[in-house]
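Peer 1: Sequence and predicted structure are below.
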Amino acid sequence: MAYDLKQEDEVKEYIENLGIEYRFGCYKEKKPEVCHLLGDYLEAIKKDFDKAAKVFKSNCLDYKFGKSCLKIGNYTLIGRGREKGDAAEALKYFEKGCEYNEPGACLHAGMLLTATGPGVNITRDVPKGYNYLKKSCDQNDPMACHYLSGMYLTGVPKNVAEFNPHRPDKNANIEYLIKSDKTQAFNFAKKACELGNMYACANVSMMYKRGDGVEKNPDESKKFFEIAQALQKAHETTKEIKFQQGLDGK
């Protein structure tokens, strides 16, 4: 049946039928991809986060669908579809998602394990977190590559409280879990840039300008600066389009 999406009643019918189709594909045909779509439908269309959380959780644990593990991990982290967030429980879902080769889940697991700060009820484990981040970057997640670049740019201290980001001369004698390596930082930044991370492109430009981890090259510095600018402009345009979509004549 063809729907006229300019007619409100037909839009409502289309949306309801979509929900029926997703429920059939998930519960009767037991298709993980469709179960994930059902979760997205419950989240975005019905705004029923409790039911969406149950679908994502079941699809992660029962059908081993990595994208749903990432979703329920995020729900658990921020407290959506539950009373409050729980980073330690969220980590378990992210780790499962990473096991099922979902790069976003690997990224989140790695960031939680390498992070410190109030409200993070997780024992810091930089080597384990690094492996998750590396797996995510290897699967072409730009943020994971950018995050790894930052780790190598400054180094990762064993005791964060001893590290002074504003006075590098004060950090000479502290112990590092990952030592600063500008070449590694450049390589990860360049990959992140090639994958579309504008901040990484800006860093690559600066590293070419300074000769950090790579030979100085003003032409390459200018090239990557222009790439960073283009990505920023594209990002701003996308945000503007999203904001304006649905307005009359737009």
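Peer 2: Great, that's in hand. Keep in mind it's a predicted model, so treat the numbers as computed, not measured.
Peer 1: Every contact and neighbour count from this point should use C-alpha atoms.
Peer 2: Fine.
Peer 1: Does the residue positioned nearest the centre of the chain lie in a helix or a strand, and which?
Peer 2: The chain has residue 104 as the residue nearest its centroid, 4.9 Å off, counting by Cα atoms, centre = their mean. Per DSSP states H and E: residue 104 is located in helix 103-114.
Peer 1: from memory residue 115 sits against residue 124, does it?
Peer 2: Yes - in terms of Cα atoms under 8 Å, residue 115 counts as a neighbour of residue 124; the distance is 6.8 Å.
Peer 1: Go ahead and report the secondary structure state at residue 143.
Peer 2: Counting by DSSP: H, G, I helix; E, B strand; the rest coil, the backbone at residue 143 sits in helix.
Peer 1: how close does it get to residue 46?
Peer 2: 30 Å (Cα to Cα, to the nearest Å).
Peer 1: the more surrounded of these two?
Peer 2: A count of neighbours by other Cα atoms under 10 Å puts residue 143 above the other of residue 143 and residue 46, at 22 against 14.
Peer 1: Would you check how far apart residue 29 and residue 204 are?
Peer 2: 48 Å.
Peer 1: quick one: which of these two has more around it?
Peer 2: Using other Cα under 10 Å, the more surrounded residue of residue 29 and residue 204 is residue 204, with 32 against 12.
Peer 1: Return the residues in contact with the closest residue to residue 39 other than its chain neighbours.
Peer 2: Nearest residue to residue 39, sequence neighbours excluded (Cα to Cα, 6 or more residues apart in numbering): residue 52, at 4.6 Å. Applying Cα atoms under 8 Å, 6 or more residues apart in numbering, one finds that residue 52 lies in contact with 38, 39, 40, 41, 42, 43, 81.
Peer 1: Work out for me the element the second one sits within.
Peer 2: Using DSSP H and E, the element containing residue 39 is helix 32-44.
Peer 1: On the three-state scheme, residue 84 is what?
Peer 2: On the basis of three-state DSSP, residue 84 is classed as coil.
Peer 1: Alongside the first one, take a look at this:
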Amino acid sequence: MIKIFMSVGLLFSINLFASTGHDHSHHGTKKGTQEKVKAYIKACDDGDMKSCNNLAVLYDLGEVVKQDKKKAIELYTKACNGGSKYSCNTLGNMYFKGDSMVQNKTKAIEFYTKACDAGNDYSCNNLAIIYIRGDGVKQDKEKAKELFFKACDSGNIGACKNYKKLNESSK
């Protein structure tokens, strides 16, 4: 039984915190990247949440622009509030790990739930892991199973493996 839970734990940890929805098309010449950043800024200001997310990633990682975690969080929040499931997932990751902010698992769960409800399979998988571990919530294997299934149904292979392992360990 311990062996099963250790295997399940390994699978659970593999997919936790994946996917930013980051567009890597900014890589290229210096002039081209500066123009891309300007285009992201304009598009974000005009309400394009994908551009807000991409700009947030640049500030978060310090790619092309000077790293500014505070600005990144502002942009992720704007994009999440505007419907970007990737930004919501990233905020969930940041709150869960305490990356550039005080760790807050309740907030992490809130953002993961918002992203999962919007169809982000990584967030559904992350939530399932949280429920299976009882990490910040009451442990709930049935809820975890539902979330793994939802993520698996969206094409998340790791979630499919997690779902299968959870079913096998329940027998």
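Peer 2: The structure has been received and is ready for your questions. Remember, it's a predicted structure, so these values are computed and weren't measured experimentally.
Peer 1: ok so, going back, helices and strands around the helix holding residue 104 of the first structure, which ones?
Peer 2: With contacts defined as 3 or more Cα pairs under 8 Å, 6 or more residues apart in numbering; DSSP states H and E, helix 103-114 of the first structure has these neighbours: helix 66-78, helix 87-99, helix 126-138.
Peer 1: The first one maps to which residues in the second structure?
Peer 2: Aligned by TM-score structural alignment, helix 66-78 of the first structure falls on residues 85-97 of the second structure.
Peer 1: can you list the residues that contact that stretch?
Peer 2: Stretch 85-97 of the second structure is contacted from outside by 17, 19-21, 53, 73, 76-77, 79-80, 99-105, 107-112, 114-116, 118-120, 122-123, using Cα under 8 Å, 6+ apart.
Peer 1: hang on, residue 53 of the second structure packs against residue 81?
Peer 2: No - assessed by Cα under 8 Å, residue 53 of the second structure is found out of contact with residue 81, at 11.1 Å.
Peer 1: In terms of neighbours, single out the busier of those two.
Peer 2: residue 53 (31 against 14).
Peer 1: what does the more buried one align to in the first structure?
Peer 2: Taking TM-score structural alignment, residue 53 of the second structure has residue 36 as its aligned residue in the first structure.
Peer 1: looking at it, its match is touching residue 55, isn't it?
Peer 2: Yes - with contact defined as Cα under 8 Å, residue 36 of the first structure reaches residue 55; the gap is 7.4 Å.
Peer 1: what touches both of these two?
Peer 2: What both residue 36 of the first structure and residue 55 touch, as defined by Cα under 8 Å, 6+ apart, is an empty set.
Peer 1: one step back: just give me the match in the second structure for the residue nearest to the centre of the first structure.
Peer 2: Aligned partner of residue 104 of the first structure by TM-score structural alignment: residue 122.
Peer 1: Could you do residue 133 of the first structure as well?
Peer 2: Looks like residue 133 of the first structure aligns to residue 148 there (TM-score structural alignment).
Peer 1: Could you name the helices and strands sitting against the longest helix seen in the second structure?
Peer 2: Longest helix in the second structure, counting residues (DSSP state H): helix 30-45. Under the contact definition 3+ Cα pairs under 8 Å, 6+ apart, helix 30-45 of the second structure sits against helix 49-61.
Peer 1: Measure how whichever helix or strand comes after the helix it packs on sits relative to helix 105-117, angle-wise.
Peer 2: Going down the chain from helix 49-61 of the second structure, the next helix or strand is helix 69-81, by DSSP H and E. On the basis of axes from the mean of the first three to the mean of the last three Cα atoms, to 10 degrees, helix 69-81 of the second structure is oriented at 40 degrees to helix 105-117.
Peer 1: How far does helix 69-81 of the second structure sit from its chain's centre?
Peer 2: On the basis of Cα atoms, centre = their mean, to the nearest Å, helix 69-81 of the second structure sits 13 Å off its chain's mean C-alpha point.
Peer 1: Report the buried residues of it.
Peer 2: For helix 69-81 of the second structure, a neighbour-count test (16 or more other Cα atoms under 10 Å) marks 69, 72, 73, 75, 76, 77, 78, 79, 80 as buried.
Peer 1: same thing with stretch 152-167 of the second structure?
Peer 2: Buried residues in stretch 152-167 of the second structure (16+ other Cα under 10 Å): 152, 154, 156, 158, 159, 160, 161, 162, 163, 164, 165, 166.
Peer 1: Skipping adjacent residues, who's closest to the first one in space?
Peer 2: Leaving out its chain neighbours, the residue that sits closest to residue 152 of the second structure by Cα to Cα, 6+ apart is residue 160, at 4.6 Å.
Peer 1: corresponding residue for the one you found in the first structure?
Peer 2: That one, residue 160 of the second structure, aligns with residue 145 by TM-score structural alignment.
Peer 1: So its match is in contact with residue 191, correct?
Peer 2: Yes - at 6.7 Å, residue 145 of the first structure and residue 191 qualify as touching, with contact defined as Cα under 8 Å.
Peer 1: between the helix holding residue 104 of the first structure and helix 66-78, how big is the angle?
Peer 2: 40 degrees.
Peer 1: Would you mind getting the average deviation of helix 103-114 of the first structure from the second structure?
Peer 2: Comparison of helix 103-114 of the first structure with the second structure after fitting gives an average deviation of 0.9 Å (mean Cα distance after the TM-score superposition for the first structure).
Peer 1: List the contacts of that helix.
Peer 2: So helix 103-114 of the first structure is contacted by 66-67, 69-70, 87, 91, 93-98, 120, 122-126, 128-133, 135-137, 139-141, 143-144 (Cα under 8 Å, 6+ apart).
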